[in-house]
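Engineer: Next come a sequence and a model predicted from it.
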Amino acid sequence: MKMQESGENYLETILVLKREKGAVRSIDIAQRMNFTKPSISRAMSLLRENGYITMDESMFIELTDAGMEIAQRIYERHTLLTQFLERLGVSPETAAHDACKIEHDLSDESFEKIKEHARSGQIPDGG
C-alpha cells in the first residue's frame, strides 16, 4: 500500500521533532506544520489505526517500526535533495521547498542515481 504524501509529511515531521525535542505531541506537529489541532488529531488517528504511530497515556507520539522506516526514507530524500539543489546554486529556502515537492514522487532508481552523483562530489552541468 502506497502512503499518501500527507502521511509521509506527518511521519517525517514526527521524526524531526523527536530528534529536536525528544518527545512529540500533536500540538507540536500542528505548530510545526501550521495546521489546526483538529486536522492533526484526525491525521494522527489515521496513522495510529494504520500502525505507523503509537500514543501513550500522556499523548506522546512514537513512530512504530513501519512509521520509522517511511519517515527515515522521506527525511533522507529531503535532506539529500535539499543539499544537492543547494550545490547547484539554488537558494536554501527554495531548495528545501522544492525538495519537499520532489521527495514524494521521485522513483527509487532516480533517487539512488542522484545520491550516487551527490556523494561523488560532481555536479551535473546540464549538458
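Structural biologist: That came through fine. Numbering: from 1, shown residues only.
Engineer: Please count neighbours and contacts with C-alpha atoms only from this point.
Structural biologist: Noted.
Engineer: Check the gap between the residue most central in space within the chain and residue 91 for me.
Structural biologist: Among the residues of the chain, the one closest to the centroid is residue 12, at 3.2 Å (CA atoms, centre = their mean). Note on residue 12: its distance to residue 91, by CA to CA, to the nearest Å, is 22 Å.
Engineer: what's the helix ranked longest in the chain packed up against?
Structural biologist: When the chain is parsed with DSSP state H, its longest helix is helix 65-87. When contacts are defined as 3 or more CA pairs under 8 Å, 6 or more residues apart in numbering; DSSP states H and E, helix 65-87 sits against helix 5-21, helix 92-102, helix 108-120.
Engineer: then this one, side by side with the first:
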Amino acid sequence: MTRSEQMKSIYRTFEDYLEAILIIKERQGYVRSTDVASQLGVSQPSVSYSVKRLMKRGFLTRDQNNMLILTDEGSEIARRTYDRHKQLEKIFISIGVDPETAREDACNVEHDLSEKTFQLLCRHFS
C-alpha cells in the first residue's frame, strides 16, 4: 500500500468513526466507546486506538463522565459524511437498489466520490 493509499484509508476510518459517533449521539444522547465498537462492528481495543488518534487531531474530546464528544471540527466532518451517506443511499434506492445494498454502497462511495460528482448526482436526482 502506498503512503497516499494509507493516508486515504486512515482518513476514511476517521470519517467512519466520527459519523458513527454522530449517529449514536443523535439516537441516544450520549456516546460510550462500547457504543462505537458495537455500531462499527470492531473491537474495543480498535476503538480505544482510534479515539486516541481522533482526540490527538482535535476531532474528539471526552466529558467528565468519559463520554465521547465531537469537537466543532469533528462534528463538521461527521455531519458532512453522514449527509453524503444519506443522500447517496436515497439516490441508490431511487434507481432500484435494495435498501441494504444501498446502505452498504453509500458507506463505501461517500468517502471516495469527488464533491463535484456528488453535487451533480444530487442535482440530477433531485
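Structural biologist: The structure has been received and is ready for your questions. Model, not experiment: these values are computed from the prediction.
Engineer: Next, the mean deviation of the longest helix of the first structure compared to the second structure.
Structural biologist: Aligned to the second structure and superposed, helix 65-87 of the first structure gives a mean residue distance of 0.5 Å (mean CA distance after the TM-score superposition for the first structure).
Engineer: count of residues packed around residue 102 of the second structure?
Structural biologist: A total of 22 residues lie near residue 102 of the second structure under the criterion other CA atoms under 10 Å.
Engineer: circling back: the residue nearest to the centre of the first structure pairs with which position in the second structure?
Structural biologist: Aligned counterpart of residue 12 of the first structure in the second structure: residue 19 (TM-score structural alignment).
Engineer: Spit out the contact partners of that match.
Structural biologist: 77, 78, 79, 81, 82 (CA atoms under 8 Å, 6 or more residues apart in numbering).
Engineer: Give the aligned equivalent of the fourth one in the first structure.
Structural biologist: What it means is residue 81 of the second structure. Checking TM-score structural alignment: residue 81 of the second structure goes with residue 74.
Engineer: ok, that match - contacts?
Structural biologist: Shown in contact with residue 74 of the first structure (CA under 8 Å, 6+ apart): 8, 9, 12, 103, 104.
Engineer: In CSV: those residues, plus distance to residue 2 of the first structure.
Structural biologist: Output for the contacts of residue 74 of the first structure, formatted as CSV (distance: CA to CA, whole Å):
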residue, distance to residue 2 of the first structure
8, 10
9, 13
12, 15
103, 14
104, 11
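Engineer: May I ask which of the residues you listed has the most neighbours?
Structural biologist: With neighbours taken as other CA under 10 Å, the top of those is residue 12, carrying 24 neighbours.
Engineer: What separation do you get for that residue and residue 117 of the first structure?
Structural biologist: 24 Å.
Engineer: do the same with residue 20 of the first structure
Structural biologist: 29 Å.
Engineer: Comparing the two, which residue is more hemmed in?
Structural biologist: residue 117 (14 against 10).
Engineer: Mind telling me what that one corresponds to in the second structure?
Structural biologist: Using TM-score structural alignment, the equivalent of residue 117 of the first structure in the second structure is residue 124.
Engineer: do the same with residue 40 of the first structure
Structural biologist: Using TM-score structural alignment, residue 40 of the first structure pairs with residue 47 in the second structure.
Engineer: My reading is that that match is in a helix; is that accurate?
Structural biologist: Yes: according to DSSP: H, G, I helix; E, B strand; the rest coil, residue 47 of the second structure belongs to a helix.
Engineer: Perfect, that will be all.
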